[in-house]
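>>> build me a model:
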Amino acid sequence: MLMDLLQLTIAEAHALLVRREISAVELTRAALERILAVDNTLKAFLDIDDEGALAQAAVADQRIAGGNAQPLTGIPLAIKDVLCVRGTITTCGSRMLENWVAPYDATAVARLKAQDAVLIGKTNLDEFAMGSSTENSAFVVTRNPWDPTRVPGGSSGGSAVAVAAGEALGSLGTDTGGSIRQPAALCGVTGLKPTYGRVSRYGLVAFASSLDQIGPFARTARDCALLLEAIAGADINDSTAAREPVPSYAAMLDGDIRGLRIGVPREYFVAGMEAGVEQAVRAAIDCLRELGAAIVDISLPHTRYALPTYYIIAPSEASANLARFNGVRYGLHIEGENVIEEMELTRGAGFGPEVRRRIMLGTYALSAGYYDAYYRRAQQVRTLIRRDFQQAFQQVDVIAAATSPTVAFPIGAKLDDPLAMYLSDVLTLPASLAGVPGLSLPCGFADGLPVGLQLLGRPFDEATLLKVGDVYQRATDWHTRRPDLTALTGNEP
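Got it, this is the predicted structure:
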């Protein structure tokens, strides 16, 4: 029964739980046994709460027995370790917070708990969510379950791997410039970056405050709909959380996209895109046409400026946000001769090379004499990118493109070339700068590795993205493919 349980979607598991054909404790034990079997190799998790998870599952079974099951009751989920979970260590993948215990729950986490979901552990990430490969964690390198010699993408690589490897039925990640969509594509799972403001950021340790957004990973668009509905909505603790009503996303999946207009931006088929990736994505777009959508060629002319714009704005905001980690109030503290030396020693030891690089980039861009030339100019270009999307959505309902120009690359291949690493997110950055929602779906394979189809939508129109994704997944089986983990015995490779 173990393998059967680990193949379930959230929606399927919910139906079985409600019918009392399985229990939440059985489902949670199956996930924990899978973690024990494969995670010593894959390294998706930084912390696993076995006892807590089983206790939560027992409570969930009581709720179900009393007829009080909600869509996520008893469902094993994983949480990216940049989100606060009360009473657990929240490291952000950094030595700076190696022993910091969160005193409260992030709003998104609290909303999962309110549904009696089972939170089994915290997943690995690039330090402070800065990276595209989950190699920048201070603790471990997470491996792609389709090929453990390759990266899972980042920064939410641990959350993507947890779902892809059956260690959890769903997970939460964060997306600042592609950190949900890109690892979803590279690991062959479904991942959603909601509209900026759709989900409260309270309890998310900030990287770039005007870009960060929390979102779900799961096996299907339907499962993402259930997770988004649980965590979305206004929050008194976050003034940027929009007061837009939260629809029943899953109820809106009616299986029909006939007449929907889907735009294909010519700028997204970039030089350097792998041939197998382009072939799979174009085949997926053709499939959407066969399902009744109208395919429209469009242009997003300022796309080529997204990469430099992002790498001015995001590091600038990071340099301000990470100033709080100075060894004085919380986190790592290293003694010195005076306060200045203590700060220098603490930050030098606590931050890894990628975080230090981005802090320096941001500090330079914000410094006197350079602010207008860099940060202000970048914000002006950001406005142009946002206008591109506004104009495109006057013509089309959804935009379709590749999520990543390549499949998962070998571990270590880009660590010494920051620009090559940054180019991994070239297709996800524009939507982040514009604040629009994005969904990544499995759409095929190239060289035996998963390829992702990216769907972008109007602000707060996640429902249409999820509908298109659901219709595509009803017509194809890419999302049902699973990596072969029989060779992973739980020992270091």
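>>> drop to CA atoms for contacts and neighbour counts, all remaining ones
Fine.
>>> check the gap between the residue lying closest to residue 459 once chain neighbours are set aside and residue 269 for me.
Spatial nearest neighbour of residue 459, chain neighbours left out: residue 436 (4.9 Å); criterion: CA to CA, 6 or more residues apart in numbering. With distances taken as CA to CA, to the nearest Å, residue 436 is found 20 Å from residue 269.
>>> show me which of those two is the more surrounded one.
Neighbours per residue, other CA atoms under 10 Å: of residue 436 and residue 269, the larger number sits with residue 436, 23 against 18.
>>> can you pull the contacts of that one?
Residue 436 makes contact with 194-196, 456-460, according to CA atoms under 8 Å, 6 or more residues apart in numbering.
>>> so which residue is dead centre in the chain?
For the chain, the residue nearest the mean C-alpha position is residue 180 (2.2 Å; CA atoms, centre = their mean).
>>> tell me where the stretch 51-200 of the chain has helices.
Counting by DSSP state H, counting those that start in this stretch, the stretch 51-200 of the chain forms helices over residues 107-114, 157-164, 181-187, given from the N-terminal end onward.
>>> picking up where we left off before, now, which of the contacts of residue 436 sits nearest residue 72?
Distances from residue 72 to the contacts of residue 436, taken as CA to CA, are shortest for residue 194 (18.9 Å).
>>> can you give me the strands for the stretch 201-350 of the chain?
Assigned strands in the stretch 201-350 of the chain, in chain order: 214-218, 261-265, 294-298 (criterion: DSSP state E, counting those that start in this stretch).
>>> could you also give me the structure for this second sequence? I'd like to compare it with the first:
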Amino acid sequence: MSDLTKLTLAQTRDAMRKGDTSSAEVTGAYSKEVEASGALNAYVEGTLNIAADQAKAADQRIAEGDAPDMCGIPLGIKDLFCTKGVKSQAASGILDGFKPEYESTVTSKLFDAGAVMLGKLNMDEFAMGSSNETSVYGNVVNPWKVDDRDLTPGGSSGGSAAAVAADLCVAATGTDTGGSIRQPAAFTGITGIKPTYGRVSRWGIVAFASSLDQAGPMTKDVRDAAIMLEAMCGHDPKDSTSADLPVPNFEAALTGDIKGKTIGIPKEYRMDGMSAEIEKLWSDGTEMLKDAGAEIKDISLPHTKYALPAYYVIAPAEASSNLARYDGVRFGHRAKLDAGDGITEMYEKTRAEGFGAEVQRRVMVGTYVLSAGFYDAYYNRARKVRALIKQDFEKVFADGVDAILTPATPSAAFGLGENMDPIQMYLNDVFTVTVNLAGLPGIAIPAGLDASGLPLGLQLIGRPWEEGDLLNVAYSLERAAGFVAKPDKWW
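Have a look, this model is predicted:
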């Protein structure tokens, strides 16, 4: 078969089962693409030898007729997931050379299902960023190009988004703390789903903000997201926040029939200064769902305006606590010390050298809001606001709304280096952070192109634990939008 790298996950699976191709053949085709993709800087560690062995084993399983859906599928793994014996640095200098002795639960599940690892993918350092410009490995470049600028692929899962969009893997793992799966998916014209908090184990994933982080798949379309999400889900006794719930067959939920479903349109998401193109995309998406038989309902989520400030108190507070363990004592980078330096100097120098500017900024903000005089004024108040945001969603869902449609991002991808003001950068998460604060599932799907030819995405937010329903609404919207554009190959 020609053009093996253009196939979706479902098409690749089906072709392997029919004997039209093999995992070894598909893995070989992707390996060539990975080796030729240096200009995108998506991969930071190639594992093509491991991939070849895994593909061989997968072909054996397929031949024996005992192969799960993910068997033989070549994936890229975000550098936040610990992979046994393979460098896992969270794109940070402080974890320089760290090779875990254990495998994250998510990657274990995927490899047990027969998936193939092509390599580790670039990201924002410790998942802190919206543009993939904070990585110790340098910027990831969006495969979409409309002029002479290099564009951001979004962040923090920028390497995952760029790799899937550029056909450097069939699909990739991502993590989402405030939009880090959905925003890059929208910027690169792919699909990304953040499941309900607790649906996917966080064990073995380097922590940023433990009450917000959630892993999910980044794929070429909605069906692929359903297949891969099912393989990633499941109860894990090693993660105390993991939900002990059965995992449904998400692919079987994709009927495309949404007649009688109620879709909420929140008035608070009509932000001042929102571009006319995003506004039009949103109203077009609303019409598509209406034409598919859904009922459209205007809703109110009154505490939305407090979501960003609450998020940028809670996330840095949890980060400052989680990142305290990186001290240069047991693993990773340790600063060279001068004669007479003690343990305090070692901590100070190691952390100053090892952490990048954005991580340092968030650790300092987090330490400040948790300090004795400010804990109640900032952190506790932000937690109360979070509870109110969650309540807003609960009221809307109790009122019969099945899913909520919003834009995924305030704009299309911007140029690398163009958006250097931290506050401006944080505003990229304006449509996505509420979903993490409320612990809900959210999916971004590509729905159109802007005037210059860059992809734009829409976001659907679902009821907790009802990813199957959410994926089905997304599937219906995907079919109506008919987005098939791909970036022209220039790298």
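>>> what distance do you get for the aligned residue in structure 2 for the residue nearest to residue 459 of structure 1 to residue 416 of structure 2?
The equivalent of residue 436 of structure 1 in structure 2 is residue 440 (alignment by TM-score structural alignment). Distance, residue 440 of structure 2 to residue 416 of structure 2, using CA to CA: 30 Å.
>>> cool, residue 99 of structure 2 as well?
Counting by CA to CA, the gap from residue 99 of structure 2 to residue 416 of structure 2 is 30 Å.
>>> go on, residue 480 of structure 2?
32 Å.
>>> which residue of the two possesses the greater neighbour count?
Under the neighbour definition other CA under 10 Å, residue 480 of structure 2 and residue 416 were set side by side, and residue 416 has more, 20 against 17.
>>> just give me the match in structure 1 for that one.
Under the pairing rule here (TM-score structural alignment), the equivalent of residue 416 of structure 2 within structure 1 is residue 411.
>>> need the contact list for its match.
With the criterion set at CA under 8 Å, 6+ apart, residue 411 of structure 1 makes contact with 135, 149-151.
>>> if we go to 10 Å?
133-135, 141-144, 148-152 (CA atoms under 10 Å, 6 or more residues apart in numbering).
>>> also residue 381 of structure 1?
By CA under 10 Å, 6+ apart, residue 381 of structure 1 lies in contact with 302, 305-306, 308-310, 375, 387, 433.
>>> name the SS class of the residue nearest to residue 459 of structure 1, please.
Reduced to three states with DSSP: H, G, I helix; E, B strand; the rest coil, the structure at residue 436 of structure 1 is coil.
>>> same deal with the one 4 residues further on?
Secondary structure for residue 440 of structure 1, judged by three-state DSSP, is strand.
>>> aligned against structure 1, show me the partner of residue 43 of structure 2.
When the structures are aligned by TM-score structural alignment, the residue of structure 1 matched to residue 43 of structure 2 is residue 45.
>>> now swap in residue 85 of structure 2 and tell me
When the structures are aligned by TM-score structural alignment, the residue of structure 1 matched to residue 85 of structure 2 is residue 87.
>>> who touches its match in this structure?
With CA under 10 Å, 6+ apart as the criterion, the residues that contact residue 87 of structure 1 are 100-105.
>>> one more time with 7 Å, if that's ok
Taking CA atoms under 7 Å, 6 or more residues apart in numbering as the definition of contact, the neighbours of residue 87 of structure 1 are 101-103.
>>> please tell me I have it right and the match of residue 43 of structure 2 contacts residue 125.
No. Using CA atoms under 7 Å, residue 45 of structure 1 is not in contact with residue 125, being 9.1 Å away.
>>> these two - which one has more neighbours?
residue 125 (40 against 27).
>>> dump the residue contacts of that one.
By CA under 7 Å, 6+ apart, the contact set of residue 125 of structure 1 is 93, 134, 137, 154-158.
>>> from those residues, which is closest to residue 227 of structure 1?
With CA to CA as the yardstick, the closest approach to residue 227 of structure 1 among the contacts of residue 125 of structure 1 comes from residue 156, at 16.5 Å.
>>> neighbours of that closest one, how many?
Applying other CA under 10 Å, we find 38 residues neighbouring residue 156 of structure 1.
>>> all strands for the stretch 351-491 of structure 2, in order.
Listed in chain order (using DSSP E, counting those that start in this stretch), the strands of the stretch 351-491 of structure 2 are 403-407, 442-449, 455-462.
>>> what packs against the shortest one?
Yep, that's strand 403-407 of structure 2 we're talking about. Using 3 or more CA pairs under 7 Å, 6 or more residues apart in numbering; DSSP states H and E as the contact criterion, the neighbours of strand 403-407 of structure 2 among helices and strands are strand 262-266, helix 276-291, strand 455-462.
>>> gap between the last one and the chain center?
Shown here is strand 455-462 of structure 2, whose average C-alpha point lies 13 Å from the average C-alpha point of the whole chain (CA atoms, centre = their mean, to the nearest Å).
>>> mind listing what's buried along it?
For strand 455-462 of structure 2, the neighbour count (16 or more other CA atoms under 10 Å) marks 455-462 as buried.
>>> that one versus strand 403-407: what angle between them?
Using axes from the mean of the first three to the mean of the last three CA atoms, to 10 degrees, one finds that strand 455-462 of structure 2 and strand 403-407 are set 150 degrees apart in direction.
>>> which bit of structure 1 covers strand 455-462 of structure 2?
So strand 455-462 of structure 2 is aligned with residues 450-457, judged by TM-score structural alignment.
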